[in-house]
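Novice: Model the following, please.
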Amino acid sequence: MNDHEFLRVYDFVDRLRRPFLGVADVEDEAAWRIIHYLMRSELEGYPVTISKLALVSNLPHGTAIRRIQGMIDGGLIERRAASETAKRFTLHPTARLSNLAINYAAETKALIAEIVGGRNNEEHEADYYFGAPQRGSPIIPPINLLTSRVTKGVELQFLLNDDNYFAAMRNMWSDFRNNLASAKSFKLVHQNDLYREGLANGARAVSAYDMIAIDMPWLGEFASKGLVLPIGEVIRDSGINPMDFHPSIWSTTTWQRVEYGVPIYCTIEVLACRSDLFDSEGLALPRTFDDVISAGRAFHNPAAERYGIAWNAAHRPLASSFMFFLGCCGQSVLSIRRTPTGYSTENLDAQHMRPQIDSEAGLLALDYMHRMLEIAQPDALDAHWDDSCAVFLRGQSAMGYVWTMRAAQFEAEVRSAVKRRVAYVPQPSGPGGTNTSPIGGFLLCIPSNIDPKRLPLAAEALAWMASREAMKEHVKNGFPVAPRFSVSADPEAIGSSQLVRFVGSLANRNLLRNWQRPPVPFYTGMERIIGEEVHDALSGHKSDRAALKDAQDRIERLVDRAG
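Specialist: I've put the predicted structure just below:
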């Protein structure tokens, strides 16, 4: 090491440690250990006692107690009683200490990004992401994208759903080492706003985005209105191999036999079961509607805040539930073509888009939903997907219908009460049906009104985001997406998640289905009608037969208006 390098390293260390004086009055190892341990425990939800904090400091006990007491007197640490009657107390960072610690982390992040990542020191720290250390082979970003940003200042613009997966994607792009984009290039919005903004963007002369995400069932509407580009040629030139995707998953990219996007992630709705509770009662995991109700009644104990099932029965998720349960009874919501394995959404015409809700299968699905309400949490009729997931996460239910993307929280969430206590099964079958596993998720599409000069970069970005390497990285970070066989079969990916193994087994056994929510041009209107009418039936405002008839009639008129 020469003198120049030696001085540069020491200057970096000095610059790195100096801001910590703004957090604690002294900048020594004991102050660092105390504050680091206290902040980490607060974020992870672990109680901290004064004796534990003194031990962590590595100071002599008396010195440590005096140091901690000084920080309490100085307004950095506060005592809180463990309960109203307890004499013991726990220690927590004050709001002042939390703000100082966060500011220090931001300064440190900016300094490392400036020195290691080559980021401009005038760029706001919120515009890039401090990623985890890269282990093994790093993901190599496309050189054209990197060159365009560095030399020409060109940043691709994305419209995405506001969820954990797309937040992780934004972080990967804005990682200070990749230097591909800034966080402000990613617009993450709620699913309803994503739909509205996607339609509004299509009305613009030139798209505001180079890439948009659309919910899989929206494809028929976006494609038939000409809002997204056919990308078959892009796929062939990019090296993306459709054969590496499960056929049911790849078929979600196709409307009337034309490919319009790439499945960026898939999520499967399954039944999560508390394996510890089922084992303690000697019960087999449910395979049918009746099994679910029987097990739910055995575990349901509202007085102890324990429910048979966590269920989301607000209007929008309720529409999906009804279509899935109808599929479990062997029937599709529309008169789409039957196949040996279910139904096909390919090459639909007017006669294959008629509703068939007012049926015996519809009554069976509603009967099951009524019985589930009896064993669900009290506010089920107002619960959305995240609400019911939270009930299960807290350990308050024995079962729960859940998308695998959200189910990842059960093992990854610090405060999960069900960690390592969950088993997953395909959706239980209804009378005359099978154990179906409905596919959901998002497609990445290129807007049809994209600036032609930006299309090559958008195509390269799409290929990289859907690559095996990028998807594997997301799986390793806790997102059980695995729409590609090569990812779900990868030993490292399989070892990282029980859900990856489960979804991979469903794919290998050909148990994934995409026809329960057919991607017809009037899907969103049909979804709204079903949600309203089924909710009226479950809340007692209409009889089941009246609700099904009204839904059937309203969707018939919707189909006629759609031509």
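Novice: rest of the way, CA atoms for contacts and neighbours
Specialist: Fine.
Novice: residues contacting residue 325?
Specialist: For residue 325, the residues meeting the contact criterion (CA atoms under 8 Å, 6 or more residues apart in numbering) are 365, 430.
Novice: To compare against the first, here's the next sequence to fold:
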Amino acid sequence: MSEKTFGKYTKGTVARLLAGLSVAACLASSAVAQDAGTLRVLISQSPWLNAFVSLVDEYQAETGTKFQLDVPPFGGMVDKTRNSVRAETGSYDIININAQSLAEMYAGGFLKPLKEIDASFALPKGVVDFGGSAYWSAEKNSFDPNGELYGVPTNGNVLVLYYRSDLYEDAGLQVPKTWDDLIANAKALHNPPETYGFVARGTRESILFDFSPMLFSFGGSYFADPQQGDYSITLNNLQGLQALETFIKLNKEYGTGNPGALEQAELIQLLATGKAAQGTAVIAAVADLQDPNKSIVTDTIETALLPAGPEGKHASVAGQWMAGIPKNIPEANQQAAMKFLKWFLEKETQVAYVEAGGIPIRSDLADTALAGDPNYRFIKAFSENADVAQMNTPMKEGVRMKEVISLYLNRALIGEISAKEALNGAAQEAHDVLTAAGYKLTPPKML
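Specialist: Modelled structure (predicted):
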């Protein structure tokens, strides 16, 4: 494949970007910015970046289209996106948007409805829409499969269960079907400091994401009925309390001893070094865990559907990325961006994406060359969790909701306040924030 311009860097620089250097590619000049033969893409430093770049390389070789990528750290994505879509002329033809910021971009009217670019376009059958999050209803102020199509999924990041098959076999354990099963397995495998029975992220930055599947599977929810526009807070009910107490028990009794400080890089390291017997992490972590240069458990680390709650309900959380095409770019650029995204969704393209280390956005790859290859055995767990993935804060104030709720969840996890106090406090503050923003809500009932 030909070498491409990667900002002012070449493709070989991707490895250094992923190593955490705070650098980003230089943007195209104003002359290039108006050239529909060059696609300007905003994408974060992430585990799936290399795979995306490999497809960009292939598309360039096939079509002659040039690419200009801006690759900031994850924390810089929101500001770059906001600045570009609010400018008179945007800096990017394609912006990759994390799940947490999708509603803000959709509701703000910053993106071009995809059918206005190509009236015949629809997400192909087999492409996962991650809880309807490719669509937005202005009337309901919510994601809605019957709404306007704005997004094309570019990375299918969902939370899954990771476990050590060798430890399970030695202890005579089965893959857990329920959270109670998982607790029993964690108890059997917990032997600190040699082995921890269970790990999950608990920092204020990440706890909402890792807690959400447990909340949903217990029958709980953050809001009453988002798809109908009712954002009344429902977090602090008996289902929410049971879920949070279970989450705290798992992490405090069978974790590292400091669960409130555990972040993604350390969690993946615990799994990769064999220190963690099982845990929850995003499916994108599988690339590192199956890489013999980074992991000693490449052949024994397995993935599975997250356990069910008391009533048998399985749930995961949608942490996907969606590509959007801004309104404030020339029509020719919009057409070029649409052409690339349609190619990206093709089944054959997605097979190449997975082979390059990416996480697919299609659930129909079981009949492809990937089937039966042990290197891609994670696809089954990805598809199962993607099918039950939900958005946790599906409104334009989603980032603020995450900040409010996460603070209280973290405080409960570290033992600063009780689970009941955390849920009541989070519910009241979230209610106050949304009421001040103009939402008409039913006040939360305190536990």
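Novice: For the aligned partner of residue 350 of structure 2 in structure 1, give its distance to residue 334 of structure 1.
Specialist: Under the alignment defined by TM-score structural alignment, residue 350 of structure 2 is paired with residue 471 of structure 1. Taken as CA to CA, to the nearest Å, the spacing of residue 471 of structure 1 relative to residue 334 of structure 1 amounts to 33 Å.
Novice: again with residue 50 of structure 1
Specialist: In this structure, residue 50 of structure 1 and residue 334 of structure 1 are separated by 64 Å, where distance is defined by CA to CA.
Novice: Excluding chain neighbours, what is closest to the corresponding residue of structure 1 for residue 197 of structure 2?
Specialist: Residue 197 of structure 2 maps onto residue 308 in structure 1 when the alignment is built from TM-score structural alignment. The spatially closest residue to residue 308 of structure 1, leaving aside those adjacent along the chain, is residue 296, at 3.8 Å (CA to CA, 6 or more residues apart in numbering).
Novice: Now do the SS call for residue 232 of structure 2.
Specialist: Assigned with DSSP: H, G, I helix; E, B strand; the rest coil, residue 232 of structure 2 falls in the strand class.
Novice: For residue 421 of structure 2, see how far away it is.
Specialist: Counting by CA to CA, the gap from residue 232 of structure 2 to residue 421 of structure 2 is 19 Å.
Novice: What segments of the stretch 51-200 of structure 1 are strands?
Specialist: When secondary structure is read from DSSP state E, counting those that start in this stretch, the stretch 51-200 of structure 1 shows strands at 77-81, 89-93, 158-161, 186-189.
Novice: most tightly surrounded among those strands?
Specialist: Highest mean neighbour count of the strands of the stretch 51-200 of structure 1: strand 158-161, a mean of 24 (counted as mean count of other CA atoms under 10 Å).
Novice: which part of structure 2 lines up with that strand?
Specialist: Against structure 2, the aligned range for strand 158-161 of structure 1 is residues 41-44 (TM-score structural alignment).
Novice: cool, stretch 278-291 of structure 1 as well?
Specialist: Using TM-score structural alignment, the residues of structure 2 aligned to stretch 278-291 of structure 1 are 168-181.
Novice: for stretch 381-391 of structure 1, same thing?
Specialist: Matched against structure 2 by TM-score structural alignment, stretch 381-391 of structure 1 falls on residues 260-270.
Novice: contacting residues around the matching stretch?
Specialist: The set of residues external to stretch 260-270 of structure 2 that reach it, using CA under 8 Å, 6+ apart, is 199-204, 206, 276, 281, 285, 288-289, 410, 413-414.
Novice: Top of the residues you listed by number of neighbours, please.
Specialist: residue 276 (30 neighbours; other CA atoms under 10 Å).
Novice: hang on, that one packs against residue 200?
Specialist: No: with contacts defined as CA atoms under 8 Å, residue 276 of structure 2 does not count as touching residue 200, sitting 10.1 Å away.
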